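>>> Just need the structure, nothing else, for what follows:
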Amino acid sequence: MNQTVETILNHRSIRKFKDEPVTKEQIHTIIKAARQASTSSNVMAYTIIGITDTSLKEELYKVSGHLHVKNNAHLFIFCGDLNRINQLADDTVSIEDNLESTEQFIVATIDAALAAQNATIAAESMGLGICYIGSLRNDINRVNELLELPQHVLPLFGLVVGHPDHQPDIKPRLPLEAVYHENKYLPFQEQQKFIEAYDNEIEQYYQTRSSNTKIDTWTDQMIRKFSQPTRMDVSPFVKQKGLNKK
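Model (predicted):
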């Protein structure tokens, strides 16, 4: 197994960081890695915003509720961005129908996610830790206001980076057989035995991990999560920003 694969398989979310900065060179290397991610038709439909202002981090922490949003060495926010494309077109060309389609919304979201994962692997290869921050969407309108985002730009998620101050256990994932199907979709009934095996594994993990032990299964977590509507303001916000409208 090569070092890159070892880095990927050793991933875990880091939520406690040492009071130690990352260098400008490290930040730029992470961004360079992000920029080399695959992108649909070379659109590069994302923008990365680095948050260095402590008062702004404090405001973003209020949205998220997670201390590591302000207690980190660097916070990146990944945005889906079709504003640049919109600005390229003059009055002689109509691109609105295409720009505001679901297809281009998906493109922007995927481009940003691919860039972020490249950034993650680069950071972890340097011995840094990361954690994705979806909770910035707890109040997406407030984040939009704080970052002064123009039309056709969406704040999708954050990525905190720093020197790890803990080493959490690696959380097990669904079995390969549940997530990888050959030639056609595997009926749920055939997936179920793998999910049940995973429930047993994750229950054991929660009971024996080094911190925050509990009794829970993946199935119970998912039922709880999806039985309670969350962030329902995101859909109208996206449409107000001129995306995913058609």
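>>> When you work out contacts or count neighbours from here on, use the C-alpha atoms and nothing else.
OK.
>>> Doesn't His28 belong to a helix?
Yes. Assessed with DSSP: H, G, I helix; E, B strand; the rest coil, His28 lies in a helix.
>>> Compute the number of surrounding residues for it.
11 (other CA atoms under 10 Å).
>>> how near is it to Asn71?
20 Å (CA to CA, to the nearest Å).
>>> Before we compare anything, build this one as well:
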Amino acid sequence: MNPILQAQSAHKSIRKYTDQAIDDTLITQLIQAAQGAASSSFIQAYSLVQVTLPENRSRIAALAGGQKWVESAAEFFVICADLTRVEYCSVEQGLGELEGNAEHFIAATTDATFFAQNLMLGAESVGLGAVFIGGIRNDPTQVAELLQLPKHVYPVFGLCLGYPDAEPDLKPRLPVDVILHKDRYDDSRCASDIKAYDEQMQAYYQSRSGTKKISNWSEQTAGAVQKKKREHMLSFLQQQGFLKR
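Okay, here's the model as predicted:
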């Protein structure tokens, strides 16, 4: 297996870090490399905010549900979908202001996500650990105010970076033949596939070297989506100029 495939397969979310700082030159190199990610029509509709003030880190950690690693990580970034530059170009070229189209929201969100995944992979390749923080969407209005995000920008998720002070076990992913469909979508095996994966994940949780728990994938997945609906997101996004049509 080549180094890139090995790094992709070995990802683990790291939430415990040493006190070692990350060199500013390395941070710049990682960001520049991450910019090599694919971009819809090359609009590059993303920005990131490096949060350095301790009081802001503390506030975001609390808003995210008490995720203390937001405070303890060497670096914390907020990854944003950003149509500010795109709208400027549109107006300057005589094509008018953006109108909040769903397509533009998707393009900006995927751009930000591709960039963020590239940034995480690059960081892991040089020995750093990372974890994405979706909890910043618990109260995106306060996060946007704290970071002074203008219209046409919204925080997609946070990213903690630091040198790992933990070595969690690797979680088994869904088998390839569960997620790969040939020519047409086939859900005839859905129940049996999930049952088998639940058994695998339950065995993993009970045998891992860290905190053991009695759970499976179905239980966690159902809870993740049904208990984190964040119904405020639509109105917030519309307030920021997204998803109006």
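>>> what helix or strand is the residue nearest to Glu100 of structure 1 when sequence neighbours are not counted on?
Setting aside the residues directly before and after it, Glu100 of structure 1 is nearest to Leu243 in space (CA to CA, 6 or more residues apart in numbering), at 4.5 Å. Assigned by DSSP states H and E, Leu243 of structure 1 belongs to no helix or strand.
>>> Leu243 of structure 1 and Glu96 touch, don't they?
No. Taking CA atoms under 8 Å as the definition, Leu243 of structure 1 is not a contact partner of Glu96, at 9.7 Å.
>>> what about these two, which has more around it?
Set side by side, Leu243 of structure 1 and Glu96 show more neighbours around Leu243, with 30 against 13, by other CA under 10 Å.
>>> Could I get the contacting residues of the more buried one?
Contacts for Leu243 of structure 1 (CA atoms under 8 Å, 6 or more residues apart in numbering) come out as 99-102, 104-105, 152.
>>> Just the buried residues of the residues you listed.
Listed as buried from those are 99-100, 104-105, 152; burial here means 16 or more other CA atoms under 10 Å.
>>> As JSON lines, those residues with secondary structure would be great.
Below are the buried ones among the contacts of Leu243 of structure 1 laid out as JSON lines (three-state DSSP):
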{"residue": "Leu99", "secondary structure": "helix"}
{"residue": "Glu100", "secondary structure": "coil"}
{"residue": "Gln104", "secondary structure": "helix"}
{"residue": "Phe105", "secondary structure": "helix"}
{"residue": "His152", "secondary structure": "coil"}
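>>> As JSON lines, the residues you listed with distance to Thr23 of structure 1 would be great.
Output for those, formatted as JSON lines (distance: CA to CA, whole Å):
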{"residue": "Leu99", "distance to Thr23 of structure 1": "37"}
{"residue": "Glu100", "distance to Thr23 of structure 1": "38"}
{"residue": "Gln104", "distance to Thr23 of structure 1": "35"}
{"residue": "Phe105", "distance to Thr23 of structure 1": "34"}
{"residue": "His152", "distance to Thr23 of structure 1": "32"}
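>>> right, and the pair among those residues with maximum separation?
Maximum pairwise distance in these, criterion CA to CA, is 10.6 Å, between Gln104 and His152.
>>> what's the average distance of the host helix or strand of Ile31 of structure 2 to structure 1?
Taking DSSP H and E as the criterion, Ile31 of structure 2 maps to helix 24-34. On superposition with structure 1, the mean distance recorded for helix 24-34 of structure 2 (mean CA distance after the TM-score superposition for structure 1) is 1.1 Å.
>>> so what does that helix touch, helix or strand wise?
Where contact means 3 or more CA pairs under 8 Å, 6 or more residues apart in numbering; DSSP states H and E, helix 24-34 of structure 2 is packed against helix 102-125.
>>> Please list the residues outside the lengthiest strand in structure 2 that contact it.
If you go by DSSP state E, structure 2 has its longest strand at strand 153-162. With CA under 8 Å, 6+ apart as the test, strand 153-162 of structure 2 has contacts from 15, 17-18, 20-22, 69-70, 73-84, 109, 112, 123, 128-137, 140, 143-144, 237, 240.
>>> Do a quick rundown of the strands in structure 2.
46-50, 75-82, 129-133, 153-162.
>>> after superposition, how close is the third one to structure 1?
Compared with structure 1 after fitting, strand 129-133 of structure 2 deviates on average by 0.4 Å (mean CA distance after the TM-score superposition for structure 1).
>>> any idea how far Pro155 of structure 1 is from the residue of structure 1 positioned farthest from its centre?
What lies farthest from the middle of structure 1 is Thr92; by CA atoms, centre = their mean that is 37.0 Å. According to CA to CA, Thr92 of structure 1 and Pro155 of structure 1 sit 30 Å apart.
>>> And Asn98 of structure 1, by the same measure?
In terms of CA to CA, Asn98 of structure 1 sits 21 Å off from Pro155 of structure 1.
>>> Between these two, which has more neighbouring residues?
Between Asn98 of structure 1 and Pro155, counting by other CA under 10 Å, Pro155 is the more crowded of the two (25 against 15).
>>> Pull out the buried residues from stretch 197-210 of structure 1.
Those would be 198-199, 201-206, for stretch 197-210 of structure 1 by 16+ other CA under 10 Å.
>>> with the residues you listed in mind, which one is nearest to Glu190 of structure 1?
Tyr198 (13.9 Å).
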